[in-house]
Structures are given as C-alpha cells and as structure tokens.
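Asks: The amino acid sequence is not available; the structure is as follows:
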C-alpha cells in the first residue's frame, strides 16, 4: 500500500505538506475522526512544525480537518448528512463543468472521457481500480472545463469522496452499472447534448448518494 506520510523528496513547503496530508486522508491512511499529532507527522514527513502547521491550516480552511478546543486537529468524519451535502456541491460543480465543456470542443472532450470509461470497463473485477478510474473521470470532466476555481474546489470534494468510498466500500459496489453511467455521460457530452449530460450527471450523483448512505 502506498504511504503518503513519508519524508518529502523535495524542498518542503506548506502546499506540498497539505497535498501529502490531503492524499493520505483520501486514501484512508489518515482515517475519519483520527487525531493529527504534530510531533509524529513532523517526524514522518521529515519537516519542522512550522510549515506542518501551515499545511494543516490549509486543510482546516478546506474543511478536511476540524479543530476541537483543548484537544487538537482531527480528520472530519463524513456523516450521512455530510455525504449528501458534499455530493450536492459536487453536482453543482460538475454540471457547470459539463455545460462549459459542451460549449467548447465537445467531441474531443467526449473522446477523452470515453477513453477513461474504457479503462474502467477493463478494470471490472478490481473494485479499488474501478473506484480510482471513476474518480479520474470526474476529475477530467472538471479539468476540461478549464476553470481553475472549479478545479480547486473540486479537489477538496474529491478527497471527501475518496474518504467515503474507502470507509463505505461494502455499500459502494456495482461496477457494471457505474461503467454504463459514465459511458452515457461521456456520450452525451461527445454529442454536444448539454441537457442530456446535465440530467445524467444529476441522476449519477443521486445514485452515488444512495450507494454510499445505504446501510
């Protein structure tokens, strides 16, 4: 298993540290509700506490870490209500991204998205791989919109999505259905059909919420 809590291989900066911690949270290495110990993290990352605190402050501002008075910093715990709220924000960003993509070279964008869908189909039988390719599809969709702000906000939401998938893997299955959902979205974008892509993305988010919140 890849560890994100390890010595940095380049000059340490708060942004690099924040990215390391963000990836560790998304991968489940730093689990929901876990307390972050400064001394231990500084040792594992090979950095001093000053830039570590700055990096952790960035994640606090993003909402991935929460301070508890007289106790310290903790990784957020994604409740059912927070999962729904996170997907509401993702839906707003990704439907906007799809609208922007369709307003541009939608055929080329659709081809790129369909290439990701093919990789997802080839990975069926490997839930972890399918999950990562699923996320890659949505990251690409927002990237294709060429909006730095949408991409920046989406990065935090994708970390929260990874947290949910790792914590609730048993309820987030159905690889074949997920492949079909993504293929239909990509095909609608390639056809330049914004309304169809919009409807499919909304339904896709509702389906994801249902999978992740079922008990």
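Replies: On my side now, so go ahead. Worth saying up front: this structure is predicted, and the values here are computed from it rather than measured.
Asks: drop to CA atoms for contacts and neighbour counts, all remaining ones
Replies: OK.
Asks: Name the helix or strand for the closest residue to residue 200 other than its chain neighbours, please.
Replies: Counting by CA to CA, 6 or more residues apart in numbering, the nearest residue to residue 200 once its immediate chain neighbours are dropped is residue 185, at 6.0 Å. Assigned by DSSP states H and E, residue 185 falls within helix 175-190.
Asks: Could you tell me which residues within the helix or strand just after that helix count as buried?
Replies: Moving toward the C-terminus from helix 175-190, the first helix or strand encountered (DSSP H and E) is helix 194-213. Of the residues in helix 194-213, those scored as buried under the neighbour-count criterion (16 or more other CA atoms under 10 Å) are 194, 197-198, 200-202, 204-205, 208-209, 211-213.
Asks: Determine which two of these are furthest apart.
Replies: Using CA to CA, the two most remote members of the buried residues of helix 194-213 are 194 and 213, lying 28.5 Å apart.
Asks: hold the first one in mind and look at this next one:
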C-alpha cells in the first residue's frame, strides 16, 4: 500500500515540474563560471626538472658548473632513473649541455648564448604583444599595470633582486595574456636563461624610474591598441637589455628581425 500526501505519491513529480527542473539544471550548467582549475599531478621527473630549473635560475648552479648524477640523486633523495629523465628534459631545453667524457654542465651563457637567447625572447614577446592587442582584453592591461606598480616598490633600488624579479614578472604576465600555449611553452623554455641574464644585469641601471618608465610606455601603447608603437618599444627594450649585457659591439646587433 502506498501512502499519499496531499493527493500525491511521495517522490513523484508532475511531468511539467520534472521538465522545468531539468531545464533549470541545464541553464545553471551553461551559465556557471569555473572558479577552480583542475588538479594536475606532476610526475617525479617533472618535479625534479622544476627543482633544477629553480636552482639554476637562483644561481645555486652557476653558468658552466657541472652537475653529477650521484650528487643530485643524494641531495634529492631519488633514484637515478627519474633524475636522468629530468636532466634529459633540461638538456633538450638547452639549459644543460653534455660534453663527451666529461658530463653535464649548466649552459655557459657566453656572449653568443646571450644574444641568441635575446633573439628568441624578442620574437616571443613581440608576438605576445601582438596577440594581447588583438584580443583587446582590459584585464590584460590591468594585469600589466599591476606588474608595473610592483616594480615601483623598488624605484629606489633599480639593481635589487626585488626589481629584477618584478621586471621578469611583467614579461611573464605579458606572455600569459597572449593566451597562446605554444608561446608560453617557448617563453618558459628561455625563462631560466632570462633570470640568469637579469641577475647579471642588476648593476647596470642607474635609475629605477627609467627602468619603470620603459615598461609603462609599453603598457600605454598596448592599452591604446597601437601595435606599431608597442612593437617598436619592445624591440628597443630588448636591444637595451642586450647592450647592458654584452656592450655596444657587433654582437649587440639589430633585433628588429626577430619575430618579423
């Protein structure tokens, strides 16, 4: 025997009510905005590679220094299998170089290496500027403006670690807002070398204001949608950085062709 409440069987719904509820769920599903991103589990080699990236970027392993499997395996508490895979990744990225019968070494970052890195970086960041302007997203301009404000905190310390980190965060923000996975991967590949160069560049700035104004001018051009002006500023900015590292000789040649 089934008991009815108010003339209806418990749990039963009228067809119209079921359809309405289903429609409400569908509508709710289509309008819901994702707040959290899916979790991504890293493999052991990926974690090791990231730790090595950080150590090289922070100067714990200076340019030209040798890395040994036995020492790293002991430091990290891992077996040599995943360590080798991680080191192979860094070798493929160009951060480690293999010398026959000698072992693996951190890239030397000689003048040719530095110039080559700036050619690649200029190409990536010019493309990023173009994409950010094409998207016309006000959030990108806001994020870049916030990155410049973070640099202003170190206006009286133009050659400090804080300024160098804020400077690089600006460029990371730029590439992130290009919304291109491939540009981001390319930029990440040269990210550690960029950090190494920025550390070397620390003592070359006499004015924090000038350093900040360069970045603000680029933000203003992007905000105005002036692709030509933004491109010119990016080329000049990269050329200035290269000159600060290797001087005004022939190796500091024209970067305008990068990314054209």
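Replies: Yes, it's here. These numbers come from a predicted model, not from an experiment.
Asks: Matching residue 42 of the first structure against the second structure, which residue comes up?
Replies: With the correspondence set by TM-score structural alignment, residue 42 of the first structure lines up against residue 73 in the second structure.
Asks: Tell me the buried residues in whichever strand or helix holds its match?
Replies: Assigned by DSSP H and E, residue 73 of the second structure belongs to helix 69-76. Using 16+ other CA under 10 Å as the burial criterion, the residues of helix 69-76 of the second structure that qualify are 69, 72, 73.
Asks: can you check stretch 104-112 of the first structure too?
Replies: Taking 16+ other CA under 10 Å as the basis for neighbour counts, the residues of stretch 104-112 of the first structure that come out buried are 106, 107, 109, 110, 112.
Asks: Now do the contacts for the equivalent of the last one over in the second structure.
Replies: Okay, so that is residue 112 of the first structure. By TM-score structural alignment, residue 112 of the first structure lines up with residue 143 in the second structure. Contacts for residue 143 of the second structure (CA atoms under 8 Å, 6 or more residues apart in numbering) come out as residue 173.
Asks: Residue 143 of the second structure: which element?
Replies: In this structure, residue 143 of the second structure is located in helix 138-152 according to DSSP H and E.
Asks: what number of residues lie near residue 131 of the second structure?
Replies: Residue 131 of the second structure is flanked by 18 other residues according to other CA atoms under 10 Å.
Asks: ok, back up a step: okay, the buried residues of stretch 104-112 of the first structure in a markdown table with distance to residue 163 of the first structure next?
Replies: Putting those into a markdown table (distance: CA to CA, whole Å) gives the following:
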| residue | distance to residue 163 of the first structure |
| --- | --- |
| 106 | 31 |
| 107 | 33 |
| 109 | 28 |
| 110 | 28 |
| 112 | 26 |
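Asks: Among those, give me the pair with the biggest separation.
Replies: Put simply, by CA to CA the two of those set farthest apart are 106 and 112, 9.8 Å from each other.
Asks: Nearest spatial neighbour of the spatially most central residue of the first structure, chain-adjacent residues omitted?
Replies: Closest to where the C-alpha atoms of the first structure average out (CA atoms, centre = their mean) is residue 158, at 1.4 Å. Here the nearest residue to residue 158 of the first structure in space, its sequence neighbours aside, is residue 135; by CA to CA, 6+ apart that works out to 7.3 Å.
Asks: My read is that that neighbour contacts residue 160, right?
Replies: No: counting by CA atoms under 8 Å, residue 135 of the first structure sits too far from residue 160 to count as a contact (11.2 Å).
Asks: which of these two has more neighbours?
Replies: Between residue 135 of the first structure and residue 160, residue 160 has the larger neighbour count (other CA under 10 Å), namely 26 against 16.
Asks: Could you check how far the most far-flung residue of the first structure relative to its centre is from residue 128 of the first structure?
Replies: Relative to the centre of the first structure, and counting by CA atoms, centre = their mean, the farthest-placed residue is residue 70 at 30.3 Å. Shown here: residue 70 of the first structure relative to residue 128 of the first structure, a distance of 37 Å by CA to CA, to the nearest Å.
Asks: How about residue 198 of the first structure?
Replies: Residue 198 of the first structure is 27 Å from residue 128 of the first structure, where distance means CA to CA.
Asks: try residue 186 of the first structure
Replies: Look at residue 186 of the first structure and residue 128 of the first structure: by CA to CA, they are 22 Å apart.
Asks: Between these two, tell me which one has more neighbours.
Replies: Under the neighbour definition other CA under 10 Å, residue 186 of the first structure and residue 128 were set side by side, and residue 186 has more, 28 against 14.
Asks: what's stretch 192-199 of the first structure in contact with?
Replies: The set of residues that contact stretch 192-199 of the first structure without belonging to it, under CA under 8 Å, 6+ apart, is 95, 98, 99, 102, 103, 106, 107, 185, 186, 188, 189.
Asks: And the third one, what's its match in the second structure?
Replies: Matched by TM-score structural alignment, residue 99 of the first structure corresponds to residue 130 in the second structure.
Asks: and the angle for the top helix by length along the first structure with helix 106-122?
Replies: Looking only at the first structure and at elements set by DSSP state H, the helix with the highest residue count is helix 80-102. Orientation note: helix 80-102 of the first structure sits at an angle of 140 degrees relative to helix 106-122 (axes from the mean of the first three to the mean of the last three CA atoms, to 10 degrees).
Asks: Against which helices or strands is helix 80-102 of the first structure packed?
Replies: helix 127-144, helix 148-167, helix 175-190, helix 194-213 (3 or more CA pairs under 8 Å, 6 or more residues apart in numbering; DSSP states H and E).
Asks: which residues of the second structure does the last one align to?
Replies: Going back to what we said before, that points to helix 194-213 of the first structure. With TM-score structural alignment applied, helix 194-213 of the first structure matches the range 227-246 in the second structure.
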